[in-house]
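Engineer: no FASTA, just this:
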C-alpha cells in the first residue's frame, strides 16, 4: 500500500513540474501585423492584464491596456482609420520587449507592462512612472459596464505641458497643475497635451477626465473652520441686502452653491439683486503643504487667505460662471484668516470654493490622466522634433483640417440677433454704403416663431421672404451664417419625427424642464450618436434652411447645454442613453458628432461647395469637419 502511495505522490509531483514547464513555455507576448500584445500576471484586479503596442507611423505608437485578457471591439470616435504600412521590429531582451521603427522605439516590461519611449540613440523621451502607473476600477452607468482608470508618467522638472483645449482660468503651462476636462459654455475640453520634450499625448477617452490630481475637489469642511468670533464649526456667512442691511448671519461649513441644485441651500427669500455675501473666519489645515483651491464664481468675487488677496476681484455674468484656480501653502494646526467677498450681480448667481489636499511635489509634477469611464485605456504617443511636427501627428490621427471657404477668413458682422429680415439686409447695405469691408453677416437665434424652436422655419411676420433675404445678401457680395441648435420643442414637427424613431433624449421631457423663453417651453436635444439621427437632423436643416442658399452654420449649445447650470450628474441624465452607450462614457463628444451630421450632410448634397461650421464646443477631430470653435459667451470685459 505504501509503495502505491509513494508512486502516486511522485506522479503528482511530476505533473506539477510538467505543468509549470508548460506554463513557462507559453509565450508572454505575441507579435501582430501592427505591433505586439503582452500578457501580464496581475497582482490585483485593478492592474493591467494585457498591454498592446501598435505602430501607426514611424513617430506614432498607440498603447492600449486592459485588466482583461482581451480587448473589446471598439471604434474610436476621434482617430480616423489608419493604414499601417510602417516597417518595425520586435525584439525580446531579458524582461523587456522592444518595438522599434525608423524614428523611435518603445519598450514594454514583461513583468508589469510599463512602457517607456526612446529615441534611436536610447535617450528616454517619456516613461510610465514607477509603482502603480496604471490602475483600473470597474464602473457601471445606465446598464453599461466599463472601467475608470488612471495613467501616470514621470516628468522632468523643466518639462512644460500645453493643450487640453480651452479653459479660461489664466493658465497656459499645465505642469504641476490640475484641470478637469468636461464641456461647458466657454470651456472646451480636448484630451491632447503637447510637451516641450518633443512629444504629444492623445488620450482616446470621451468621459470626464482629470489632468493632474485624479481626486475630486473637496469641501471647505476638510479644514477646521472657525467663525468670526473664533468658534469652531464653520465660517461666518453674512447676507447683506442692497440697502446694506444684514438679512441673516449663519455659520457654514461649505461654500458650495455652484449649480441649480445647490443654490437651493441659500437662505429662503434672500433678495440677491445688488446684494453682498461675505464668508469670514479662520481655517486650520489638517496637514502641511500646498493646497490647490478652485473658485467657481459669477458676479464680483474677491478672496483673502492669510491676510493676502489671493484672488483679486474677478467678474463673470451671473448666468454663466467660470473657474479660477490658485494655490496656498498652509501649515498643519495653524489657524489662518480667510475671507470671501461676493456680489452676486444677479437674481440667480453661483459661487463655490473647494480645495485639493497637498501632494508631494514629485507626485504633483508628474503627467497624469484619469478618466471616469471607458472600455479600456487607450493613448497615442506622438514624437516630433518640434511642436509643429507633433501637431502634424495629431492631424495624422484625427484628420486633416479642411480648407475653409475663402470668405470665412474675412471680416464678420454679428450681434445678439437681427430681429427682422429688413434689419439684417439694411445693416449689410449700410456697411457697403460706408465702404466698410464685410464678408459674412450672422443671423443669430430666435428667427423662428416663439414656440417653434427646432422647426428651422423663419417667422414670416418678421422674415417674410427668406429666399429674397439671401438673394439680397449674396447680391451685395456677402455671405450669411445662421444659428442652428440641436434643440427641439415638443410641439414641432421635427421633434415628433425624431422622437418617433427614438432619436430624442427623454429626461428633460419627463422632468418637464422649461427654458427661459416666454412662459417657458419643454423640449430636448437629439442624439447625434446615431447615424440615422444625424441623417434626419441634416435633412431637416436642408429642407428648411439650406434650400435658400445658406453659406455656413453656427452650431450653438453643442456641449450639449440642455439645462444651463445643472449639476454634472444631472447633465448626464439629460443626455443619456446615447445610441452607443452611456453619456457617462461619451460625455465630451457631442459637438464632434453633431459637426459630423452637418459636414457630411452638406457634402452629400453639394460636394463642390466648401463647408464651414462655427461651434460653441469642440473635441479632438473637430477640424476634419470644417469646424472652428469660438470662445463661448465670455464675460463682457477686456480682461478674461
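Structural biologist: Cool, the structure landed. Note that the structure is a prediction, hence the values are computed from the model and not measured. Numbering: from 1, shown residues only.
Engineer: make it CA atoms for all contacts and neighbour counts henceforth
Structural biologist: Fine.
Engineer: Contacts for stretch 32-45, please.
Structural biologist: For stretch 32-45, the external contacting residues (Cα atoms under 8 Å, 6 or more residues apart in numbering) are 28-31, 48-56, 67, 69, 84, 88, 90, 99, 110-113, 136.
Engineer: Endpoint to endpoint, stretch 380-395 covers what distance?
Structural biologist: One end of stretch 380-395 to the other measures 12 Å (Cα to Cα, to the nearest Å).
Engineer: Now the top helix by length along the chain: buried residues?
Structural biologist: With secondary structure taken from DSSP state H, the chain has its longest helix at helix 2-25. Using 16 or more other Cα atoms under 10 Å as the burial criterion, none of the residues of helix 2-25 qualify.
Engineer: Structure two is appended below for comparative analysis:
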C-alpha cells in the first residue's frame, strides 16, 4: 500500500517535471499555443484545410493584421493529442505536429501521409533596427522531397516552370511581380505573410523564406489535395475573384502613346473599316501635358481639346476605353499639393526623372515627381477623388494603373527608411500594389455597381485577385527568348491564386530588332506572340517606339496580316467558352490559364513543361516559341515547319484544327504554318463557339455551335449574365448545363438555371462531332437530349 502510494507520488512528480520541460502549451479555440526554447509558437486553424503558424521570441508580443488575408480563424472540432514529446493538432482534412522539445513543425494529410516539414532549427530571428523600431530579420526553412516540384513566387522572368534549385530576391519590379507563395504538386501550398524584401532559396539542404523585416514569423499552410484545391484555399484566405466585364475578353489595342485624340480615334475607325474585331483602346501617358503635371488625371495636353467627345466617339464606335494613371504625381498637380499637406509623399527617385520630355533625362530640370503613400487611407481617398472628378466623370471604362510596384530608380539603402502610414517603406514594400489597386477598386465599388471595375496593372501582391485587376508582365524587351518566358511567368503567377494576367503582345521594347516593322524575324515573332495572346486572360497588343496595330504589318491577303487577323478572330469565336470559364474562376475558384500540373499532376513528364498550358479545362495550348520562317533575313513560307510538343496522359486528344485523334502520354511533332498555333482538345470536352462579331457584345448568342470531342464523358456549363454590372452577385445570371455520354453517344442540354434581364428565351444549338457530323436543335430552356 505504501509502495503504491510512493510510486504514485513519484510518477506524479515525473509528470510535472516533464510538463514543465516539454509540455508548456495551452489549447486555444483555434489550435494551440506553446513555448519551446524561448520561442512562442501558435497553431491556428482558419479552416479544416488552412492553418496559420506564428512564431516570435517569448519575450516579445507579436500581433499583426494581415494586408493580404481577409479570412478569420474558424471554430472547428479539432483533435489535440500527444505522443511523448510530439503534440498533434488535427482537423478533418489535415494535421500539424509540433515537437515540444525542438519546436519543429510538420504537416500531413488526415491519414498521416507526410506533406511538408520544417527543417530542424530552421526558424531564425536576427535582431535588426528598422529606422527607430527594434525588430528582426526573420527566416524559416523547410525540407522538401528530392523530386518535388513547386510553383508560384509570382510573375518571374526566369523561364522556369518548377521553381526548385534557385535563389530569388523577391522585391517588386517593372517586369517581376512577387508573391511569397509556393504550392507543390503534392497538393499543398505555403503563403509567407511578409511584405518586406524577401529571399527565397531552394537547395538540396533546405527551402527557405527570409525577410528583411518582421516582428515574427507568420505563414499559412494549406492542403487542397491538388492545385485547384490549393488555389481555392488561397482565395478563401485572401479573397475571391469578381467577374470581369465581357468586353474585357475581346481584343485590345494600345501604343506608347497616342499623341492626340484624333490619332486614338483614327485607330478605332481603321479597325472598324478593316472589319477586324476590336473591343478596347488604351490611352497611355502624357495626355496631362508636361512632366511637372505628371499624372494630373486631367486632359491638359492641347492635343486632346475635347476629351468628352473623344470618349463618346469611341463609345459610339462600340469600343471601350481605359486610360493610364500612375502612383506618382508632378509638383504642379492638385494631388501633389493635397498629399504633401498630409505628409503622404515619399522621397526617392522615380520616373520620370526630368521635367523635360526628351531622352536622355536632362537633370538640370528635375521633374520633382514623387510617389504617393498608398498605405495611407486618406491618401487613397485623395487619389480617387481626383480620378473621379477628372476621368471617371468622362465615362472612362477602366484604369491602366502603371508603375504600381512603384518605379524606384537609383535605389539607395536609405530610401527604405521612408516613413509610410504603416511603418517604414522597407517593412511594407512588396504590398504597395495591393494597397494602391485596392484603393481604386474599393472606391469605385462604393460609387457604382452598374459598371464592373476593370484595372490593368503592372504589379500585384497576394490577395490582389479580389480587386478586379489584370496584371501585365511589364515592359519586356522583345525577343524570342523573352516571349517564351512570358508563358511560365503567367502560369506561375496564376498558381499563386491570381488568375488574370497578360503581356505586351510583341514586346514593349524593340531594341534587338533593326527596322522591326519590316524585319521578317520580328514580324514572325509578332504573329506567334499574338497567337499566344489569344489564350491569355487579356489579349492586348502594345509597345514602345513603333506602332503595333495590325495594319502596320501589311494588308489583307498577306501572310503576316492574315495570321494576325486569324488569331484575333479565333479569340472572338471562343468568347462563350472564355466567359463561362471566367465564371468558373469567380464562382468555383478555377483558373483560366492552367499549368499542366493543375490537370496532370500524376504525369511526371508534364510537371516541368514551360511552354504549354491548358486554357480552361479543355484546350491544350502549344505556342510556337522559336522562329521558323526567317531565312537569311528574308521571310520564307515555302516549306511548313513543325514543333515538338507533349500530349499529357489523358483519355485522348483531338487536333483542334483537323479533328485528328491522338493518344496522350506521348511527344509528337506538329506542323505549324505561320497562321496556326498548335491546339489540342481533351476527349470528352464540349466547346461552345460564338458568332462572327466585330466586338464582344455585337450579336446575341442565339445560335451557338457546340463542338463535342468524343472518346470520354464530359460536361460544360454555359454561363451568361448582363455583361457589365454586379447584378450577378444577387443571382441575376443563368447556367445551362451540358453533358456528353460517350457510351450512349448522347448530348444532354439541361434545363436552364436562373434568369436575368435581357436573357434569351430561346436559341439554337448546332452540335458538331469531331468527325464532322452535326445536328441543330431548338432550345427554350427545357432539357433537350440529342442522339448523335
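Structural biologist: Looks like it came in fine. These numbers come from a predicted model, not from an experiment.
Engineer: and the contacts of stretch 32-45 of structure 1, which are buried?
Structural biologist: Among these, the ones that count as buried (16+ other Cα under 10 Å) are 29, 31, 48-56, 67, 88, 90, 99, 110, 112-113, 136.
Engineer: Among the residues you listed, which lie within strands?
Structural biologist: Those of those mapping onto strands are 29, 31, 50, 51, 52, 53, 54, 55, 56, 90, 99, 136, per DSSP state E.
Engineer: Which members of these are the farthest-apart pair?
Structural biologist: Greatest spatial distance in these: 90 and 136, 27.5 Å, computed using Cα to Cα.
Engineer: At which residues are the helices of the stretch 451-600 of structure 1 located?
Structural biologist: Along the stretch 451-600 of structure 1, the segments classed as helices by DSSP state H, counting those that start in this stretch run 466-475, 493-500, 507-510, 531-544, 568-574, 590-605.
Engineer: could you dump those helices to a markdown table with mean neighbour count?
Structural biologist: A markdown table is the format used below for the helices of the stretch 451-600 of structure 1 (neighbours: other Cα atoms under 10 Å):
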| stretch | mean neighbour count |
| --- | --- |
| helix 466-475 | 17 |
| helix 493-500 | 17 |
| helix 507-510 | 17 |
| helix 531-544 | 18 |
| helix 568-574 | 18 |
| helix 590-605 | 21 |
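Engineer: out of the ones you listed, nearest to residue 402 of structure 1?
Structural biologist: Once the helices of the stretch 451-600 of structure 1 are compared by Cα to Cα, helix 590-605 is nearest, at 10.8 Å.
Engineer: Structure 2: matching residues for the closest one?
Structural biologist: Structural correspondence for helix 590-605 of structure 1: residues 432-447 of structure 2, per TM-score structural alignment.
Engineer: average offset between that stretch and structure 1?
Structural biologist: Its aligned residues in structure 1 lie a mean 0.7 Å from stretch 432-447 of structure 2 after superposition (mean Cα distance after the TM-score superposition for structure 1).
Engineer: Residue 30 of structure 2 pairs with which position in structure 1?
Structural biologist: Taking TM-score structural alignment, residue 30 of structure 2 has residue 34 as its aligned residue in structure 1.
Engineer: what about its match, neighbour count?
Structural biologist: Per other Cα atoms under 10 Å, the neighbour tally for residue 34 of structure 1 reads 19.
Engineer: now the one 3 residues further on
Structural biologist: If you count neighbours by other Cα under 10 Å, residue 37 of structure 1 ends up with 22.
Engineer: how much space between residue 118 of structure 2 and residue 333 of structure 2?
Structural biologist: For residue 118 of structure 2, the distance to residue 333 of structure 2 - Cα to Cα - is 51 Å.
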